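*Asks:* Fold the following.
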Amino acid sequence: MRRAHANRRACGVQTAWTSAESPEAAVAAIAEVVDPSDLGQLLVFFSQPYQAEALSQALSEAFPGVPVAGCSTSGEITPAGFSERSVLVVAFPKTDFRFVSRVIPEVRALSVERATEAVQALRQGLDRVNGKRYQNLFAVSLIDGLSRCEEAIVSAIAWALGDIPLVGGSAGDGLTLSGTSLLHDGQVHRGAALLLLVETAHPVRSFYCDHFEPTETKLVVTSSDASTRTVYELNAEPAAQEYASSVGLEPSSLAPMSFAAIPTVRIGGDYYCRSIQRVNDDGSLSFFCAIDDGVVLTVAEPRDMVKSMEAELEHLDTAIGGVDFVLGFECVLRRLDAENRQVKHKVSDLYRRYHVVGFHTYGEQYNAMHLNQTFTGVAIGRHGTS
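*Replies:* Here you go, the predicted structure:
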């Protein structure tokens, strides 16, 4: 059996990860290195080759009574760097952290009223949890990455949360786009979302970062299907052909690497990415985010990914008096772009330096926005107030 690696931060958060072959072997290896004496919540991120039901059962047996929330990924961010076939467990202590969580099923039919009920139930749940009350709050969302309705989910949840910051990611399955899985307390869910509300004694700061700037090249969506996020025409021309022409590529060469390197962005107060998922056989384009007729997209060009992320992490470090740990959600297309530009090792080194853990996503959530090709998350400080 392949052994697990483990890491403990000053705030008490433990991280364990392994590339053991089976779900059972992975959980057994992780259980050997995680101190069980003060566990309050497990976050679990895993590559799709690990069967979700077997992994969920193994976690319940190895960590009885410990709440579990997690999802399948398009890659894990471990304390040792990037991984694409592993199980990663982030174990929060009861000391200085209080978690409550809830499954939101059938997210395609989610209403503001149902989202409000879920958030209210979580806040009431925090009130019932024994222990100290902490002033610092944040929320985490994990959403089925193929639900095609993250915008509506995040908007409804953020409205109900009010001024509580929300960060999160859309579950992935590598890049197969066939099905994602969510774990919650011994059960596997699909077509759903998980919402966690967290109180902590440690200073926290939510953030998002990207590395693109808009150009003058515009693409107007002139024919689309909003329900499937499919664009058939851009500028009244076949979508794949027009996108390829605009970025100087042949339509036959379009692939995930192309979309990672040259995304489109849209204005919404600020520019934010609307990333292309794939080229379809009919020459249409499927997107990771909501799209509709009349939307004006702008072709973007990259800035230095490493420098932009380093500047953000340095800012966070100053803002909270020293970053101890970052729970991060990064678009899988950013990882592909880093690989293509041969800076993946530099990004990985930077994340290790700031103790970033999390997963690569099909989309990222930040407050009321669902984003693409960004890095979002929450930084947690070393020094608590308790």
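
*Asks:* Please make it C-alpha for all contacts and neighbour counts, starting now.
*Replies:* Will do.

*Asks:* burial count for residue 243?
*Replies:* Residue 243 has 26 neighbouring residues, counting by other Cα atoms under 10 Å.

*Asks:* which non-adjacent residue is nearest residue 196?
*Replies:* residue 101 (4.2 Å; Cα to Cα, 6 or more residues apart in numbering).

*Asks:* Then residue 250?
*Replies:* residue 244 (5.7 Å).

*Asks:* Quick check: buried residues in the helix or strand containing the one you found?
*Replies:* Here residue 244 sits within helix 239-247, counting by DSSP states H and E. For helix 239-247, burial by neighbour count (16 or more other Cα atoms under 10 Å) applies to 239, 240, 241, 242, 243, 244.

*Asks:* mind listing what's buried in the strand ranked longest in the chain?
*Replies:* Assignment by DSSP state E gives strand 212-225 as the longest strand of the chain. Buried residues in strand 212-225, counted by 16+ other Cα under 10 Å: 212, 213, 214, 218, 219, 220, 221, 222, 223, 224.

*Asks:* If you compare the directions of that strand and helix 239-247, what angle comes out?
*Replies:* For strand 212-225 against helix 239-247, the angle by axes from the mean of the first three to the mean of the last three Cα atoms, to 10 degrees is 160 degrees.

*Asks:* Show me what whichever helix or strand comes after strand 212-225 is packed against.
*Replies:* Remark: after strand 212-225, the chain's next helix or strand is strand 230-234, criterion DSSP H and E. Packed against strand 230-234 by the contact rule (3 or more Cα pairs under 8 Å, 6 or more residues apart in numbering; DSSP states H and E) you find strand 212-225, helix 239-247, strand 285-287.

*Asks:* one more, for comparison:
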Amino acid sequence: MGVGSSAGPDGEKAGMRAARAALRDRGDSRLIVVFGNPRHDLTAVLRGITKVTGDVPLVGCSTSGEFTAAGPIFDGVVVAAFGGSGFQFETRAVEGISRCPREVGAEATESAATLAEGGHTAMLMLMDGRVERQEEVLRGAYDTLGASVPLIGGCAAPSPVNDTAFLLHEGRVLTDSLVTVAMRSEAPFGIGVAHGYEPVGDPILVTRSGPGRILELDDRPALDVYLDRLGASEEAYRDPQAFGLFALAHPVCVDRRSGREARLISGADFASRALTSPADIREGGTVWLSSSSTGTLLDAAGSARADAVRSLTGEPLGMLAFDGVGRLMMLGSESGPENEIRRLSGGNAEFPIAGCYSAGEIARSRGFNGFHNYAVAVLAVG
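*Replies:* Got it, this is the predicted structure:
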């Protein structure tokens, strides 16, 4: 596995430079994974990359920022190249994810059936981050794959200019799509995920909810319960901007078999006093309110790496990492992101890690779900 990056303003040249660095002294490339900032012309980025990589299968997505082991890169391009006879990859892209998320999730993961028998398998999934029913995509993947195939991936981040998220597949730039890679390796894959948000107080019953909305908690308006329990400022009760900043630091958590998972609170309806969320918050279930600190966020990155590496038989060849953009905002613009990357890379600035800041994360070693917010999800390649 090789990784290259470029932060140049010219998309085509940035793509070429990043691809050359990823392929340096490495032959037999089997798969190219691209993380690119949507401020770039991603068609030009693809053109530059394919001038270097030729017809090697390529997938990727737009991001809110990228990183390698050397540090974060904004307005840049990161390219990861996988090679060697021990790998097999089958890519697929399916459009229309916003209309039929479950059906698209099932169809796009059918590529796993084309893999040769034996070895170790995993499924890389890159989806449009604007999809409202994101967990339905994972249910579709479960319909096709069952519980045994590990999942890893993330949601493409939208451009701040036009709110459009982009997926890359072969020579195309797509929207409203799911891109998948069925992966087979002679050596194990390792998956780790953690978020670092800790529960605040007792669990709360979701007494009324609907698609994309939490209407009541403990038989009271959900917005008021949320703000009251967390001791929010008066501005957060009535001002959308103040609420958004407050909610960034306080996702809700739901219980899953794999552990307690954070879910994004994306906004508030001040008229109905409801909370809005792209996540699936089921009526009759319980949620925990949460908070975090720089320390717990950094510890989560170290935990995700350790869990991923633990599944391998030796040292990893490299890693893909999907880091929630909310975590980046909480870590701040000074040393927080650099410290997190050091945890992910094991303190080795030369370690091949290709990472992006995503609008939702996917990680499942086993079981039904695997969708996360505010998490860092890691694939370690053995």
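
*Asks:* that older thread, let's have the buried residues of helix 239-247 of the first structure in TSV, adding distance to residue 178 of the first structure.
*Replies:* TSV is the format used below for the buried residues of helix 239-247 of the first structure (distance: Cα to Cα, whole Å):
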residue	distance to residue 178 of the first structure
239	23
240	22
241	25
242	27
243	25
244	26
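
*Asks:* ok, now which ones touch residue 375 of the first structure?
*Replies:* Neighbour list for residue 375 of the first structure: 208, 209, 210, 328, 329, 330, 331, 364 [criterion: Cα atoms under 8 Å, 6 or more residues apart in numbering].

*Asks:* Mind jotting down where the helices sit in the stretch 1-150 of the second structure?
*Replies:* 11-23, 42-53, 101-108, 134-145 (DSSP state H, counting those that start in this stretch).

*Asks:* which ones among the contacts of residue 375 of the first structure are found in strands?
*Replies:* Checking the contacts of residue 375 of the first structure against DSSP E, those in strands are 208, 209, 328, 329, 330, 331, 364.

*Asks:* quick check, nearest of those to residue 263 of the first structure?
*Replies:* Distance to residue 263 of the first structure across these (Cα to Cα) is lowest for residue 331, with 12.3 Å.

*Asks:* What about the equivalent of that closest one over in the second structure, how many residues nearby?
*Replies:* The equivalent of residue 331 of the first structure in the second structure is residue 324 (alignment by TM-score structural alignment). Residues within reach of residue 324 of the second structure, counting by other Cα under 10 Å, total 25.

*Asks:* correct me, but residue 324 of the second structure touches residue 355?
*Replies:* No. Shown here, residue 324 of the second structure and residue 355 do not form a contact pair, counting by Cα atoms under 8 Å, at 10.7 Å.

*Asks:* if we can go back for a sec, next, the angle from the longest strand of the first structure to strand 230-234.
*Replies:* Using the same axes, to 10 degrees: strand 212-225 of the first structure against strand 230-234 is 100 degrees.

*Asks:* Mean per-residue distance, strand 212-225 of the first structure versus the second structure.
*Replies:* Average distance, strand 212-225 of the first structure versus aligned residues of the second structure after superposition (mean Cα distance after the TM-score superposition for the first structure): 4.0 Å.

*Asks:* packing partners for that strand?
*Replies:* Secondary-structure packing of strand 212-225 of the first structure (3+ Cα pairs under 8 Å, 6+ apart): strand 230-234, strand 296-302.

*Asks:* quick one, which of those is nearest to residue 342 of the first structure?
*Replies:* Residue 342 of the first structure lies closest to strand 296-302 among those, at 14.0 Å (Cα to Cα).
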